[in-house]
Each structure stands twice: as C-alpha cells, then as structure tokens.
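**Q** predicted model, plus sequence, below.
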Amino acid sequence: MDVIKRLEKLMTMDESSWHRHSNPWSVYSRFSVLPIISLAFWSREWIGGYSVIAILLSFLWVWVNPRLFGVPEKTNNWASMATFGERIYLKRKVEPIPQHHIKPILILQSLTSLGIPVFIYGLWRLDLSFVLAGNLWIMVFKAWFVDRMVWLYLDMKETNPEYSSWLK
C-alpha cells in the first residue's frame, strides 16, 4: 500500500466526505494547514508543554477540514474539480490514468517533498526564515499539484459516468 493510500485511509474519506470536500471553502481553507501546524509547533516557545494541545488541535484541523463544509450546489469550479482529480488519482491502480499525467504528478510530489526537511528544520530550530521558506515551497508545489488534479479530472471525466456525475 502506498503512502497516499495510507493517508487516505487515516483520513477516512468516504463518499460523503469527498462530496463535502469538493466545496471550494474546504479546498481553499486547506491552504491554512501548514501555517496552523507551524504556529502550533512554534507555540512550544510560548506555552511550553502545553504546545502538545495546540499541535494535536492543528492535526485535528487536517481531519476536520474536509468534513466541515456542506456539499456545494455547484462544482463547475477549479477547487471542486481539483478534489475530483485527486479522487481519480487515488484510484489509479484500479482505473489507470493517462500516461502523460504520471510523470508530472510524480515530479510535483517530489518537488513538494523537498520542502519538508526545510520546514521541519525550521520548526526544530525555531528559525522563522526556514519555516517560511518551507511553507512557501510546499504550498507552491502543492498548489501546482492541485492544478494538475484539475487537468486530470478534465481528461478523465468522460471515461466514467461516475466522474461526470460529480460535475454540477
């Protein structure tokens, strides 16, 4: 089982969660995750051991976010289609995706992951420049990945009636 499948299982994204996550408010507020986690870890400087509570709450936000907003009335938008593409990508072993998407997606995931050590180092050392650089690096490449998921959805929506039914 690959890492993304494990994360999806941890997130317990069922059909209802996916429909709610296609709400643009859910997608755009997701970009708050890294800054919130950063503040939570940084809070050890201000509140010591109580920062564990802030850290746990920041990870709870990761889990709650896709469930927080209602199912959108309209899904003909970038944010919704990004979640549709992600669903398709996560099912790629069951239903293959076009070959021209695989390499760019892997490159974007690799580039995103390069920011993680910078981010972690910054949090460990409480170095704001490293934390900000890590946040920026990860978010830029994650946004690019999300945009690629839109492209994937647009290429795949006509291949499966379920996929086309997501668009309203």
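**A** Good, I have the coordinates.
**Q** make it CA atoms for all contacts and neighbour counts henceforth
**A** Will do.
**Q** show me what counts as buried in the lengthiest helix in the chain.
**A** Counting residues, the longest helix in the chain under DSSP state H turns out to be helix 128-156. Of the residues in helix 128-156, 130-142, 144-154, 156 count as buried by neighbour count, 16 or more other C-alpha atoms under 10 Å.
**Q** same check on stretch 113-125?
**A** 113, 115-116, 118-120, 122-123.
**Q** any idea how many residues pack against residue 75?
**A** Other residues within reach of residue 75, judged by other C-alpha atoms under 10 Å, total 18.
**Q** one more structure, for comparison:
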Amino acid sequence: MNDSHKNALGRATEQAMGMSQATWERHANPWSGWTRVAIFPLLTLAIWSRVWIGWWSVTCVAIVAIWIWLNPRVFPPPQSVDNWMSRGVLGEQIWLRQRDALASHHRHVIRSTITIASVGALVWLIGVTTLNLTATLTGMVASMLGKLWFIDRMVWLQREAEASEPSSNRLPLPFHNTATSHVNLSSTVAYQTEPDLSVDEFIQVLQRSTLSERRPADRSRLETMLRRADLIVTARTELGKIIGISRAISDFSYCTYLSDLAVDQDYQKRGIGQQLIRRTHVHAGLQTTLILLSAPSAQTYYPHIGMHPHDSCWVIRSDQ
C-alpha cells in the first residue's frame, strides 16, 4: 500500500469517526489521547470475556465501541497543547492534510510505524479469534508500540512545522473552551497549500469572514470552485482550526488572479491576510502579476500592504 492510499485510508477513518474541527480540538486534550491508548487492552479483554460470560461478551465489546466513539468528544479542549500527546494529535492533522509535502525522512518512518501497527493488529486478531494468548499479547504489544512510535513521529512533524514559521507569525490566538470563554494561548498560525481542502471547511471560513455574503450559496458550485482552483493556501490555528484561505487561479508564468481572500473575523487585523497574499504570490511565482478585486469595505486595506490600484480594469458580470 503506497503513501497516498494510506493517507486516503486515514481520511476515510477521520470521516467515519465524524472528526470535525471541534472534535479534533477536544481530542487534543492529553486525557483523550492517553485514555485512548488503553482502548486496545480493554477491547482485548472484552472479546476474551466470551470464555467466561459467553454471549454477554457482546455487551462488553459494545461498551468499548461506544467509548471509542465518545473518547475524542468527552474531554474539553486543552488549556495548553505544550505536551507530547497534544502535539502528537496536532501533528496527525498536519500529516492528514499535507502528505505530499512531507520530507522523505518522515515518510519512511511513518510507513514503518503503520506497517508495524498493522501487522501487530493482524496477529492480535488471529490471537483473539483462536484464543491464542501468546499471539494476542504479542500482536497487541506490537500494534500499540507501532502506534506510539507513530504519535512520536507526529510530535516531531508538529515541532518542525512550528519551527518553520517565523516568530512574527506566532500570534496569541483566541481559543474557545467549554465555558465559552476565550483565553490567550501562545499559538502558531500554520500556513500551507491544501489542494484537497473540503468544501465544508471552505464554507465555514467564508461564513466566519462574511465573504459568503458575496459568494454562491450553491454547495456544488463551491465544490467546483475548490477543485478547479490552481492554488489554495490556508491558515490554521495550532489546533487545526481553519481561520483563513486564499483561492487563486494562475498560469504560474504571467498572471495570478486571487479570487477569494477570507480571514475569520475573530482573527482579523493580525497580519494573516497579508501572509496569505504573500504566500499565494510566492507559490504562484513572483514573476507573475497578482490581481485581486477588493470587497467595497476592504478598499482601504490593500494599499497599506503594498498593493497598487488599477484604474482600467473591466469586468463582465455573471448572470447568476
């Protein structure tokens, strides 16, 4: 199985578990991560219990399955993510979204961790099916060690992503906790190209920036806008919440049209929009002319970041 197939499997698992951004934020709580580590032994015990309680073991398995679903949801978002487990969860989100940009020294290790965990899980499955205690324990330990090694690599990935950002981009960002209050955390704004950005997250950031008022409401049309764009650059908080997007069309040689620039209202006036514009231009090529049509309320913003007005631009309006 190659890396793209493995990542597609990861995406499918994420969707099957209903891992919304709010769920990821809760899952970043170290209590969620460490109690999840205990799930494998609990599931083993639940399945093995058929030896002692017969069909009542199905109830035990069902309870563990329910806990698997609830685990990323029951703990509040952490007040700090400066710990091994939280950084591992953040790194996993980076891995899911940026598989094509990962350095080779990460890809080989991640492939090894997944292989160890998968082979261990297969041996475990054979063991619990045949009630072979040696195979069960060996497979369980191997799979858990593979998973912990995977998390450790995710920590490394997250720290590299954090270190790659200039200190000027590390801003105190509002963080929503279960008491609906905001506290300031020393967090990093992570910028990346995301050609596979989901339409749900696209809609979320459009709505939170009010740009949705000037964009189509048709979901299928928004999906087409994403898939046919040449360049999508996003800004995310340390917990992976999308707070900004730049969507552009470019020939990567002469001109780049920045069609959509949106920043969550709670995070505006912090330089995020300027960073998105700069990074879009860098990715498209600085030899291209970057073109942008301003919203009426933002016309005074762009001269302050070095953009120049054009007095001979003409448009043919769409009929929809």
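**A** Done, it's in. This is a predicted model, so every value here is computed, not measured.
**Q** just give the TM-score of the two.
**A** Once the chains are overlaid, their TM-score stands at 0.90 when taken by TM-score structural alignment, normalised by the length of the first structure; 165 aligned residues with a C-alpha RMSD of 1.8 Å.
**Q** before we move on, the earlier item: what span of the second structure is the longest helix of the first structure aligned with?
**A** Using TM-score structural alignment, the residues of the second structure aligned to helix 128-156 of the first structure are 133-161.
**Q** quick one on the thing from earlier: now the longest helix of the first structure on the second structure. Mean distance?
**A** Comparison of helix 128-156 of the first structure with the second structure after fitting gives an average deviation of 0.9 Å (mean C-alpha distance after the TM-score superposition for the first structure).
**Q** which strands or helices does that helix pack on?
**A** On a contact count with 3 or more C-alpha pairs under 8 Å, 6 or more residues apart in numbering; DSSP states H and E, helix 128-156 of the first structure meets helix 33-42, helix 78-90, helix 99-125.
**Q** the first one aligns to what range in the second structure?
**A** Residues 39-48 of the second structure are matched to helix 33-42 of the first structure when aligned by TM-score structural alignment.
**Q** now stretch 96-112 of the first structure
**A** Aligned using TM-score structural alignment, stretch 96-112 of the first structure spans residues 101-117 in the second structure.
**Q** so which bits of that stretch are buried?
**A** For stretch 101-117 of the second structure, burial by neighbour count (16+ other C-alpha under 10 Å) applies to 107, 110, 113-117.
**Q** how far does the longest helix of the first structure sit from its chain's centre?
**A** Using C-alpha atoms, centre = their mean, to the nearest Å, the mean C-alpha position of helix 128-156 of the first structure is found 9 Å from that of the whole chain.
**Q** ditto for stretch 34-45 of the second structure
**A** For stretch 34-45 of the second structure, the distance to the chain centre is 25 Å (C-alpha atoms, centre = their mean).
**Q** residues contacting residue 42 of the second structure?
**A** For residue 42 of the second structure, the contacting residues are residue 64, by C-alpha atoms under 8 Å, 6 or more residues apart in numbering.
**Q** one more: residue 127 of the first structure?
**A** If a contact means C-alpha under 8 Å, 6+ apart, then residue 127 of the first structure has residue 121 as its contacts.
**Q** distance of the alignment partner in the first structure of residue 10 of the second structure relative to residue 87 of the first structure?
**A** With TM-score structural alignment defining the correspondence, residue 10 of the second structure maps onto residue 4 in the first structure. Distance, residue 4 of the first structure to residue 87 of the first structure, using C-alpha to C-alpha, to the nearest Å: 11 Å.
**Q** what about the two, which has more around it?
**A** With neighbours defined as other C-alpha under 10 Å, residue 4 of the first structure and residue 87 compare such that residue 87 has more, 17 against 11.
**Q** quick one: map that one onto the second structure.
**A** Alignment note (TM-score structural alignment): residue 87 of the first structure maps to residue 93 of the second structure.
**Q** residue 64 of the second structure versus that match, what's the distance?
**A** From residue 93 of the second structure across to residue 64 of the second structure, the span is 25 Å (C-alpha to C-alpha).
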